[in-house]
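Asks: One predicted model, sequence on top.
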Amino acid sequence: MKRGVSFLVTVAFMALASFLASAYDPSPLEDTCVAVDEPNNAVFVNGKFCKNPNLTVAEDFLYQGLNIPGNTSNYVGSIVNLINVDQLPGENTLGVSVARIDYEPNGQNPPHFHPRASEVFIVLEGTLFVGFITSNPEHRFISKVLNKGDVFVFPFSLIHFQVNIGHTNAVAIAAFNSQNPGVITIASSMFGSNPPINPDFLARAFQLDKRVVEYLQARF
C-alpha cells in the first residue's frame, strides 16, 4: 500500500513539475497593464478579447490593400502602414504582424525601435541604406545597402532606421513577431513628449545648447 501511495505521489510531483516548466507569462502587448482589484474597473487585457470560435469567418483573417502605395508627403518622406491586430483581428494571440513602408527619394524611416518585437525587413523596390546600433557600452553600428529582393533582420528592441538612397521610390515589407510590436521614434519621443521634458535635462543629456532643445521641442 505504501509503495502504491509513494508511486502516485511521485507521478503527481512529476506532472506538476512538467506543468510549471511549460507555464509562462505572456509577453507584454501594451505599454502598461496595471493590475486592479475590481474587475469592473478593468478596461484592457494583455491582448484582445477572443471571439467565439464558432462565429469566426474568413474576413477575420483577411486584410486587403497592402498593394496600395502610401502618401510620403511628410517631413521624413516615408509612411508606414502597419497591419497589427487592430486592423487584422485574426492575428490575435498568434504573435505576428506586418507593415508596408513607402519611401520617396531621400526619404527615411528615422531612428526608432520596437519595444515588443524583432523585425524581418524585405526590400520590394528601390535601394535602401539600413542599420541598427547595439546596446551599451559597445554601440556598434551595423549597416548595409539593400536592393530589391534583399532581406535584413533588426534584432529585438534595438534602435534602427532606413534611408532611400536611390533616385526612385522604394517599397519594403516588414514582419514582426508580435501582434502589437509598438514603435518608439527617438526624436519625436524625446522632444515631443506630453508634457514636455525639462529642456535643461535634455540639453545636458544630448550635450546640446538649451536653445537648440527648445527649438526641437517646438518643432515636434
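Replies: Sure thing, it's come through. This is a predicted model, so every value here is computed, not measured.
Asks: Please count neighbours and contacts with C-alpha atoms only from this point.
Replies: Noted.
Asks: Counting residues, which helix of the protein comes out longest?
Replies: helix 2-22 (DSSP state H).
Asks: pretty sure residue 47 contacts residue 92?
Replies: Yes. Contact criterion Cα atoms under 8 Å: residue 47 and residue 92 qualify, at 7.0 Å.
Asks: name the element the spatially most central residue of the chain belongs to?
Replies: The residue lying closest to the centre of the chain (Cα atoms, centre = their mean) is residue 181, at 2.6 Å. Of the helices and strands defined by DSSP states H and E, none includes residue 181.
Asks: Of residue 47 and residue 92, which one has the most company?
Replies: residue 92 (21 against 16; other Cα atoms under 10 Å).
Asks: re earlier: how about the contacts made by the residue nearest to the centre of the chain?
Replies: 29, 97, 114-117 (Cα atoms under 8 Å, 6 or more residues apart in numbering).
Asks: Among those, find me the one that's closest to residue 55.
Replies: Each of the contacts of residue 181 was checked against residue 55 using Cα to Cα; the closest is residue 97, at 22.6 Å.
Asks: Report the contact partners of that closest one.
Replies: 82-85, 91, 175-181.
Asks: Mark which of these are part of strands, please.
Replies: 82-83, 175-176 (DSSP state E).
Asks: And here is the other one:
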Amino acid sequence: MAIRVLLLAAALLALSSSHGAIASDPSLLQDFCVADKMSQVRVNGLPCKAAKDVVVEDFFFSGLHMPGNTTNKQGSAVTAVNVAQIGGLNTLGVSLVRIDYATNGLNPPHTHPRSTEILTVLEGSLEVGFVTSNPDNKHFTKVLNKGDVFVFPKGLVHYQFNRGTTHAIAIAALSSQNPGVITMANAVFGAKPSISDDVIAKAFQVEKNTVDWIQAQF
C-alpha cells in the first residue's frame, strides 16, 4: 500500500510539473540570462549575453510615468515593458504594460497566446471582459474602478473599454517575457496578403462589400 501511495504521489507531482511547464515560460537554470540582442543564434527565446558584459542597466527601464498617445482610432495606447525593453527579463517569464485610455478609448479584443494577464486600474474606470473558448463562448464582464484588479486567462480573447468621463490608466502584468498579442480585427481584416473576402464573408455571415469596406479601414 505504501508503495502504491508513493507511486501515485510521484505521478501527480510529475503531472503538475508538466502542466507548470506548459503554463508559463521555461524555468531559468542560472541566476539570470540577459538577452544578447546582437547574437545571430536563433533559439526559443534569446541567447544569453556573456556574464562579464552584463551591467545594471540590463535590468532597468524608465518611462512608465509618461502617458501614451491616445490620439488614434482606438483611443488607447499600450506601453510595453518586455524582453525587448529589458534584456534582463530573458528567461524570467514576466513582463508588463501600461495602458492609457482616452474617454471612450478601447483596447480592442485581442489575445496573448503565451500569457495570462492581471490588470490593475490606476486611474478612472474600465469596462473589461473576456470570452471563453468554443463551444460555449461565455462572456465574463465587469466594471472596474481605481484600485480594482482583474485577471484575463491565458489565450482567451479579452478587451478593456473606458466608458468614463475622464481618461483612464491601467498597469497589467503578464506571465511571459514575450506574451505576444493578436488583435482580432487586425488579424482578420488587416492580414497581409489579405484573407479572401469569400472566406471572411462566410465566416462572419455578411456581404462581400461589407468585408471590402472593413478591410479598407486597415
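Replies: Sure, I can see it. Being a predicted model, the structure only gives us computed values, none of them experimental.
Asks: Please work out the TM-score for the two chains.
Replies: Scored against TM-score structural alignment, normalised by the length of structure 2, the superposed chains reach a TM-score of 0.82; 190 aligned residues with a Cα RMSD of 2.1 Å.
Asks: thinking again about what came up before, hmm, which two among the contacts of residue 181 of structure 1 are most spread apart?
Replies: 97 and 115 (14.0 Å).
Asks: Go ahead and report the secondary structure state at residue 71 of structure 1.
Replies: Per DSSP: H, G, I helix; E, B strand; the rest coil, the secondary structure class of residue 71 of structure 1 is coil.
Asks: and the equivalent of it over in structure 2, what does it touch?
Replies: Aligned counterpart of residue 71 of structure 1 in structure 2: residue 69 (TM-score structural alignment). Going by Cα under 8 Å, 6+ apart, residue 69 of structure 2 touches 76-77, 100.
Asks: roughly how far apart are residue 158 of structure 1 and residue 42 of structure 1?
Replies: Separation of residue 158 of structure 1 from residue 42 of structure 1 (Cα to Cα, to the nearest Å) stands at 32 Å.
Asks: More neighbours: which of the two?
Replies: Per other Cα under 10 Å, whichever of residue 158 of structure 1 and residue 42 has more neighbours is residue 158, with 18 against 12.
Asks: Show the contacting residues for the more buried one.
Replies: Residue 158 of structure 1 is in contact with 113-114, 132-135, counting by Cα under 8 Å, 6+ apart.
Asks: could you flag which of those residues are buried?
Replies: Neighbour counting with 16 or more other Cα atoms under 10 Å marks 113-114, 132-133 as buried within the contacts of residue 158 of structure 1.
Asks: can you list these in TSV and add secondary structure and distance to residue 144 of structure 1?
Replies: Listed next are those as TSV, based on DSSP: H, G, I helix; E, B strand; the rest coil; distance: Cα to Cα, whole Å:
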residue	secondary structure	distance to residue 144 of structure 1
113	strand	18
114	coil	20
132	strand	10
133	strand	12
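Asks: hmm, which two among those are most spread apart?
Replies: 114 and 133 (13.2 Å).
Asks: Centre of the chain to the helix or strand containing residue 20 of structure 2, how far?
Replies: Residue 20 of structure 2 is part of helix 2-23, with elements assigned from DSSP H and E. Here helix 2-23 of structure 2 is found 29 Å from its chain centre; the criterion is Cα atoms, centre = their mean, to the nearest Å.
Asks: quick one: buried residues of stretch 127-140 of structure 1?
Replies: Residues 127-133 are the ones in stretch 127-140 of structure 1 that count as buried (16+ other Cα under 10 Å).
Asks: Kindly name the residues of structure 2 that line up with it.
Replies: With TM-score structural alignment as the criterion, stretch 127-140 of structure 1 aligns to 125-138.
Asks: List the neighbours of that stretch that are in contact with it.
Replies: Against stretch 125-138 of structure 2 from outside (Cα under 8 Å, 6+ apart): 139-146, 152, 156-164, 168.
Asks: Please list only the buried members of the residues you listed.
Replies: Buried among those by 16+ other Cα under 10 Å: 144-145, 152, 156-164, 168.
Asks: now the strands: where do they sit in structure 1?
Replies: With DSSP E as the criterion, structure 1 has strands spanning 78-83, 97-103, 108-113, 119-125, 128-133, 141-146, 151-154, 160-164, 170-176, 184-185.
Asks: so who does residue 79 of structure 2 touch?
Replies: 64, 68, 97-99.
Asks: Tell me the counterpart of it in structure 1.
Replies: Counting by TM-score structural alignment, residue 79 of structure 2 lines up with residue 81 in structure 1.
Asks: Can you give me the distance of its match to residue 66 of structure 1?
Replies: 8 Å.
Asks: Not counting its neighbours along the chain, what's nearest residue 186 of structure 1?
Replies: Leaving aside its sequence neighbours, residue 186 of structure 1 sits nearest to residue 112 (Cα to Cα, 6 or more residues apart in numbering; 5.4 Å).
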